[in-house]
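K.L.:
dropping a prediction and its sequence here:
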Amino acid sequence: MTNQVLTHQMIAREAAKMLEELAPFTANINKGRQDEFGSDVSGYKKGDTVKIKIPTSGKVFDGATYAGGAAGTDVIEESVNLSLDTQKHIALQFGAKEKMLNITDFKERILRPQMQTLASVVEADLISKGVLGVPNLVSMNTAGTTPSNALALARAKMNQYLTPAGDRSALITSTANVALSGEISRLHNPTQASSKAYLDGYVATAFGSDLFEHQSIPTHTKGTAATITVSAASQTGSSITMTAGTGGTLVKGDVITIAGVNAVHPLTGQDTGSLQQFVVTETVTVSTGTAVKIYPSINPTAPNKTVSASPASGAVVTLASINGVQNLAFHKDAFTAAFAPLPVIASCEGYTARLPSGISVRVMTFGDGNNDIERTRIDVLYGFQTVRGLHAVRIPQVTS
């Protein structure tokens, strides 16, 4: 191949494609929200925020009379904020010799090692944020391993909350992959190739999900509060007052259950007979009458019914979290990320590449006349939010 001078456009496009290929979690979550920040590329800046509306279910009435003779159901849309709050970049120094490499050599010798590092850091950040917003977990029972039915349990849990059947993925550790390999091999159909097989770490498609072996799955260490009870009856909403007989913390990402508060069918509101799992959304030290923020919120009545009943005063709160690696199964729309197309700063040379999938990467070069060198940076600016945490499941892998 004839050598040609590499352009910022060529480098940016290759960098964006690598970021997607090397980051299966990023590739498999919703990234359509960046359009809501506006159409002016120059207007993107750190701190910009949009509100994401979450459609909710209504209430069904019996008979021909409108709303059973009462008023119709108010349309209540919940919402979450998505902010462009994280910027990360890699910094390179290369000159005319490197620019004369053909794009294949440049990709493999210079760009790929750098993008592997950037993708790994971005992935680890996004996965950690995602895990902290997920209340569902399936129990592990063997230290150091993952039972072969773990992904089947996760699939059942997502089905319980009517998670759409398509666009499901699961991130598992290498040791979990070994423990699950027999079951995965039995269920995997090699004649049905996944469209995501090109992504780094792809293992197979089984249990209704594309499975990816991943090295950046976070661990969780649960809080220290014990003998926790609900402080008052009939509480609703996303903040519940609790008391701990043994003072300590509930940390962000802890999963709890409350006695007498069961999960319900998302549409009919029928009691499922199993306790609803909640995730703590802010770290707090629990003493007497401490407000603990949780997701999902407690709402025992339609519309948007989430639980069978409000907790009774003195109801026992159980810390259900399991210390260790938090393997994760999820639907695409459980999470959303926005990668903003950063503008090239005045007096610099550069290009911002934006893939159809929504990933944007800026490559920008500026000179250092004092030292006669050029410096190049590759930047991503992004925001992340958990939108439907009930459409994901944590699969803790006990390590001790």
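P.N.:
Perfect, I can see it now. Numbers count the residues shown, from 1 in each chain.

K.L.:
make it CA atoms for all contacts and neighbour counts henceforth
P.N.:
Noted.

K.L.:
tell me which stretches of the stretch 301-400 of the chain form helices.
P.N.:
Here the stretch 301-400 of the chain has no helices by DSSP state H, counting those that start in this stretch.

K.L.:
burial count for Ser231?
P.N.:
Neighbours of Ser231 under the rule other CA atoms under 10 Å: 21.

K.L.:
ok, it - contacts?
P.N.:
Residues near Ser231 by CA atoms under 8 Å, 6 or more residues apart in numbering: Thr241, Met242, Thr243, Thr288, Gly289, Ser313, Gly314.

K.L.:
tell me the most packed of those, by neighbour count.
P.N.:
Busiest of the contacts of Ser231 [other CA under 10 Å] is Thr243, holding 24 neighbours.

K.L.:
Glu14 belongs to a strand?
P.N.:
No - Glu14 sits outside any strand when classified using DSSP: H, G, I helix; E, B strand; the rest coil, being helix.

K.L.:
for it, which non-adjacent residue is closest in space?
P.N.:
Nearest residue to Glu14, sequence neighbours excluded (CA to CA, 6 or more residues apart in numbering): Lys107, at 7.5 Å.

K.L.:
re the thing from before, can you pick out the most distant pair from the contacts of Ser231?
P.N.:
Thr288 and Ser313 (13.3 Å; CA to CA).

K.L.:
structure two is appended below for comparative analysis:
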Amino acid sequence: MANTTLTASIVAKAAVAILENELNMAGSVHRGYEEEFDKKVNGYEVGDTITIRKPTDFTVRTNITASAQDVKEAKLTMTANKIAGVDFQFTSQQLTLNIGQLSERVIRPAMIQIANQIDRDVFALYKDIPQWVGTPGGAMDTFKKFSAGARNFDIRSVPNDGGRNIALSPSDFWDIAGAQTALFNPALVEKAFKSGKVGMVAGLDTFMAQNVPTHTVGPLGGTPLVNGASQNTAYDTTGVNTQTLVTDGWTAAAAQRVNVGDVFTIAGVFDVNPVTKVALPILKQFVVASGSTLNSDGSGNLTLTIAPQIVTSGAFQNCSAAPADNAAITFVGTANT
């Protein structure tokens, strides 16, 4: 019987199947827009950028008088700007192997490398997220510590429709697995004790990932304060969702003070329920956004670029009030750790 020579198409299909199986964090994110990049508009390829509509929002009137609201449909762009590849050559002899042999010996090791790079790229997006729970540097070794993330989802009205996931570093994963062995739940204890499986905990599908990043807080220094009242903005329909925040009170020396991804709160600025707009009993968290100035000047002044915007009224309100002049700014974590 003649050998079947493998073609590029056969190899590519096998590679994609293996890659899908090896993805960890990237396999848990919403991927509803990936097919948009394959579409054609009037015969033309979409290219590397698509536009996504953000949900609109409204306020509720509580009287009999109608009051028409403007419908604001914001948008953001998604750009396919990351590339990950592994290059190698096949010999003519290797191309006569069956696809199973080639997959195990050559394709799978290459796809594992690419999958890990994709996961690292996804994890790197944490710097854009203004949310932090727990104690920086602390072990996640109790259910109370673990469930802080789920509690944060509930407080902020994140849908609990089966799509909640949590990726833990190996040390945190085994800490929470060890905590489960002390529970009076034979089935759960057996999985945790025998195979280290954690499964669904507090409504979160839990898995371990070696690529979970560790954040280092900036050098900080001084007593940072808001410099100037009423630094709130109107909702930006272009999807930027960042603004500048003028601050002072840093150590009076020209030096780096913050890192991108540092999370902080502002005294007197509370979070609100995203649906009802009722103020929550927790301070709003902000993050130092990409592109921000990181260094203070010689007088201790620093204009940060932060996310999200501070919106204090209307359908897209996300803060209870604008920062007051000289309101204290408190960063999560300890400097340089």
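P.N.:
That came through fine. These figures come from a predicted structure and were not determined experimentally.

K.L.:
alignment lookup: the residue nearest to Glu14 of the first structure to the second structure.
P.N.:
Using TM-score structural alignment, the partner of Lys107 of the first structure in the second structure is Ser103.

K.L.:
so its match touches Ala17, yeah?
P.N.:
No - judged on CA atoms under 8 Å, Ser103 of the second structure makes no contact with Ala17 at a distance of 10.2 Å.

K.L.:
neighbour count: the two, which is higher?
P.N.:
For Ser103 of the second structure versus Ala17, neighbours defined as other CA under 10 Å are more numerous around Ser103 (18 against 12).

K.L.:
mind checking how far the more buried one is from Ile18 of the second structure?
P.N.:
In this view, Ser103 of the second structure and Ile18 of the second structure are 8 Å apart by CA to CA, to the nearest Å.

K.L.:
quick one: buried residues of the lengthiest helix in the first structure?
P.N.:
Longest helix in the first structure, counting residues (DSSP state H): helix 112-131. Residues of helix 112-131 of the first structure classed as buried by neighbour count (16 or more other CA atoms under 10 Å): 112, 114-116, 118-120, 122-131.

K.L.:
do the same with stretch 68-80 of the second structure
P.N.:
Residues of stretch 68-80 of the second structure classed as buried: Lys72, Ala74, Lys75 (neighbour count, 16+ other CA under 10 Å).

K.L.:
nearest to Thr206 of the second structure among these?
P.N.:
Within those, proximity to Thr206 of the second structure (CA to CA) peaks at Lys75, which comes in at 31.4 Å.

K.L.:
what does the closest one correspond to in the first structure?
P.N.:
Taking TM-score structural alignment, Lys75 of the second structure has Ser79 as its aligned residue in the first structure.

K.L.:
how about that match: what's its closest non-neighbour residue?
P.N.:
With sequence-adjacent residues excluded and distances taken as CA to CA, 6+ apart, Ser79 of the first structure is closest to Lys53, at 4.4 Å.

K.L.:
now do the SS call for that neighbour.
P.N.:
Going by three-state DSSP: Lys53 of the first structure is strand.

K.L.:
can you tell me which residues contact it?
P.N.:
Shown in contact with Lys53 of the first structure (CA under 8 Å, 6+ apart): Glu77, Glu78, Ser79, Val80.

K.L.:
name the single longest strand found in the first structure.
P.N.:
strand 373-386 (DSSP state E).

K.L.:
give the buried residues for that one.
P.N.:
Quick answer for strand 373-386 of the first structure (16+ other CA under 10 Å): Thr376, Arg377, Ile378, Asp379, Val380, Leu381, Tyr382, Gly383, Phe384, Gln385, Thr386.

K.L.:
centroid residue for the second structure?
P.N.:
Centroid-nearest residue in the second structure, with CA atoms, centre = their mean: Tyr126, separated by 4.1 Å.

K.L.:
where's it relative to Gly222 of the second structure, distance?
P.N.:
26 Å.

K.L.:
same deal with Ser147 of the second structure?
P.N.:
Counting by CA to CA - Ser147 of the second structure and Gly222 of the second structure are separated by 34 Å.

K.L.:
which residue lines up with Ile329 of the second structure in the first structure?
P.N.:
Alignment note: Ile329 of the second structure maps to Val317 in the first structure; criterion TM-score structural alignment.

K.L.:
so what's that match up against?
P.N.:
Listed by CA under 8 Å, 6+ apart, the contact partners of Val317 of the first structure are Thr227, Ile228, Thr229, Val230, Ile256, Thr257, Ile258, Ala259.

K.L.:
what about 6 Å?
P.N.:
Neighbouring residues of Val317 of the first structure by CA atoms under 6 Å, 6 or more residues apart in numbering: Ile228, Thr229, Thr257, Ile258.

K.L.:
can you put those residues in a markdown table and add neighbour count and distance to Gly273 of the first structure?
P.N.:
Output for those, formatted as a markdown table (neighbours: other CA atoms under 10 Å; distance: CA to CA, whole Å):
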| residue | neighbour count | distance to Gly273 of the first structure |
| --- | --- | --- |
| Ile228 | 23 | 22 |
| Thr229 | 23 | 21 |
| Thr257 | 19 | 13 |
| Ile258 | 21 | 13 |
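
K.L.:
which of those fall in strands?
P.N.:
Members of the contacts of Val317 of the first structure lying in strands (criterion: DSSP E): Ile228, Thr229, Thr257, Ile258.

K.L.:
now the second one. Nearest residue, chain neighbours left out?
P.N.:
What sits nearest to Thr229 of the first structure in space, not counting adjacent residues and going by CA to CA, 6+ apart, is Val316, at 4.6 Å.
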